[in-house]
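Participant: Sharing a model that was predicted from the sequence below.
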Amino acid sequence: MNQLHALYRLQQLESAIDAAKKRADEIEAALENDETVRRCKAEFETSETELRQKEGLVQDLELDIASLVTKVTDNEQLLYSGKITNPKELQERQEEIASLGRRRTTRESELVEARLAVKEAQTQYAGTKAALETAQRAREQNNQDMLKEHQSLRRDMSGWLQDRKVILKQIDADKYKVYKKIKAQKNGLAVARLNGESCEVCRVEQYLSIISQVRQHNQLVFCHNCGRILVDI
């Protein structure tokens, strides 16, 4: 393999390594941070909190109603026991019983609404719980697939890195320095194939003198437009 072909092969290897590393990093980040599961978990926790709050309100209303019933019963027993003979006190007891009755009616109406709200919250809770469980199962399956892909990428990168070492030994230090400089300037692509009479990357047609030099395969020749190293493969 001549020097120019070796540079082109080096670029292919380094591009493959860079792409594989980027994908491996993406997989690692995805394994650590699953947005769907996090969102579903947040929605589930919110629905759980709302359900508990609504259930708590139902319990409070039931206790309040039970307390009102007890107070009414106690007042009625006292009222009809004959122990109260004062007309004013009798009237006060009757008014108290009526007031307790009105409060009970209000609380019972509120209890009906609260129980309906609990049913709605239970439906919401069940939905978010199912969504979370589905997302967690999907993550587990996806994680297995991504782990396999990650392992495959690491194996590929290991092989490409070994190939890169072999290729580097075939390239002169001066040519490699030029390659690295252009690579840094040209978004990772320092070498371009000659496609017919044009640079494959920028697609600009080359002078005949440049084409002739490229096809001799013995020196670095640059695209007169983009400045990349041209190779004839």
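Facilitator: Structure's in. What do you need?
Participant: Going by C-alpha atoms from here, please, whenever you check contacts or count neighbours.
Facilitator: Noted.
Participant: Contact partners for the nearest residue to residue 183 once chain neighbours are set aside?
Facilitator: Distances taken as Cα to Cα, 6 or more residues apart in numbering place residue 190 nearest to residue 183, at 4.3 Å, with adjacent residues excluded. By Cα atoms under 8 Å, 6 or more residues apart in numbering, residue 190 lies in contact with 11, 179, 180, 182, 183, 184, 228, 229.
Participant: Closest to residue 136 out of those?
Facilitator: Closest approach to residue 136 among these (Cα to Cα): residue 11, at 40.6 Å.
Participant: which SS state does that closest one fall under?
Facilitator: helix (DSSP: H, G, I helix; E, B strand; the rest coil).
Participant: measure it to residue 191 for me?
Facilitator: 7 Å (Cα to Cα, to the nearest Å).
Participant: Please compare the first structure with the one that follows:
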Amino acid sequence: MSASLGLYRLQQVDRQIDRTRSQLDTIRQTLENDAEMRECLKQVETAKAAHHRAHHELKSTEVEVEAQKIKIEQAESSLYGGRVQNPKELQDLQKDVASLKKHLSTLEERELEAMLAAETADKNLQNANTQLELIQARLGSEHKKLIADQSTFVMELENLVEEREATLAPIDSSLLQIYEDLRQQRRGIAVAEITDNACAACGGTLNSAIQQSARSQKLVNCPTCGRILYSN
């Protein structure tokens, strides 16, 4: 077997290995780092925080309203209980009751606004949780397929590694180093076929002497890109 043929076959295996590893990396990244899931979880956390604030505000306004009502009851009890007889004191109590009731109206308006905000927060949280459940269900199905594909690719990679070891056996170590260096320099393609009198990798035209040398199983490099030329 010629050196160029051996390196060409090695490159075919290496490219399959590269593709398989790339597919495994894509699956791993999808399983570990799903952008849609992260965004949905972020929305749920935001909705939870808003829900907590809204209900805390509602609870605060409810406490204030209840406290104001107690103040009004106490003031009215003093006003109508008969214990205060002085007209000036009675007039002052009437003013206090009126002021307390006016402030109660303001507090009740705030309470109503807080109730509406809490209802909105409830709906937003429910919607966020529902969306999360939908995404989890869909991704669960998708991830199940990805995990199955992952197992298939792992087995395929193991077989390819074994095939590579067998392909390496007849190749001289010095040629292998040249091949590896070219793979790094030329984006994974160290060996290029001759197609239509040109290098299939870079498109550089090849004269008849270079083509003849490649066909005679000599190790020839493309004068344009430096890749090893292979002619079948």
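Facilitator: It's in. Keep in mind that this is a model prediction, so the values were computed, not measured.
Participant: Please report which of the contacts of residue 190 of structure 1 has the highest neighbour count.
Facilitator: residue 229 (26 neighbours; other Cα atoms under 10 Å).
Participant: For it, what is the corresponding residue in structure 2?
Facilitator: Under the alignment (TM-score structural alignment), residue 229 of structure 1 pairs with residue 228 of structure 2.
Participant: before we move on, back to that, output the contacts of residue 190 of structure 1 in JSON lines; the columns should cover secondary structure and distance to residue 5 of structure 1.
Facilitator: What follows is those, written out as JSON lines (DSSP: H, G, I helix; E, B strand; the rest coil; distance: Cα to Cα, whole Å):
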{"residue": "11", "secondary structure": "helix", "distance to residue 5 of structure 1": "10"}
{"residue": "179", "secondary structure": "helix", "distance to residue 5 of structure 1": "12"}
{"residue": "180", "secondary structure": "helix", "distance to residue 5 of structure 1": "15"}
{"residue": "182", "secondary structure": "helix", "distance to residue 5 of structure 1": "16"}
{"residue": "183", "secondary structure": "helix", "distance to residue 5 of structure 1": "16"}
{"residue": "184", "secondary structure": "helix", "distance to residue 5 of structure 1": "20"}
{"residue": "228", "secondary structure": "coil", "distance to residue 5 of structure 1": "14"}
{"residue": "229", "secondary structure": "strand", "distance to residue 5 of structure 1": "11"}
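Participant: Tabulate these (JSON lines), appending distance to residue 1 of structure 1.
Facilitator: Listed next are these as JSON lines, based on distance: Cα to Cα, whole Å:
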{"residue": "11", "distance to residue 1 of structure 1": "14"}
{"residue": "179", "distance to residue 1 of structure 1": "17"}
{"residue": "180", "distance to residue 1 of structure 1": "20"}
{"residue": "182", "distance to residue 1 of structure 1": "22"}
{"residue": "183", "distance to residue 1 of structure 1": "21"}
{"residue": "184", "distance to residue 1 of structure 1": "24"}
{"residue": "228", "distance to residue 1 of structure 1": "20"}
{"residue": "229", "distance to residue 1 of structure 1": "17"}
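Participant: State the pair within those residues that is farthest apart.
Facilitator: 184 and 229 (13.1 Å).
Participant: Mind jotting down where the strands sit in structure 1?
Facilitator: 191-195, 198-199, 229-231 (DSSP state E).
Participant: give me every residue that touches the residue nearest to residue 54 of structure 2 when sequence neighbours are not counted.
Facilitator: Distances taken as Cα to Cα, 6+ apart place residue 118 nearest to residue 54 of structure 2, at 4.9 Å, with adjacent residues excluded. By Cα under 8 Å, 6+ apart, the contact set of residue 118 of structure 2 is 51, 54, 55, 58.
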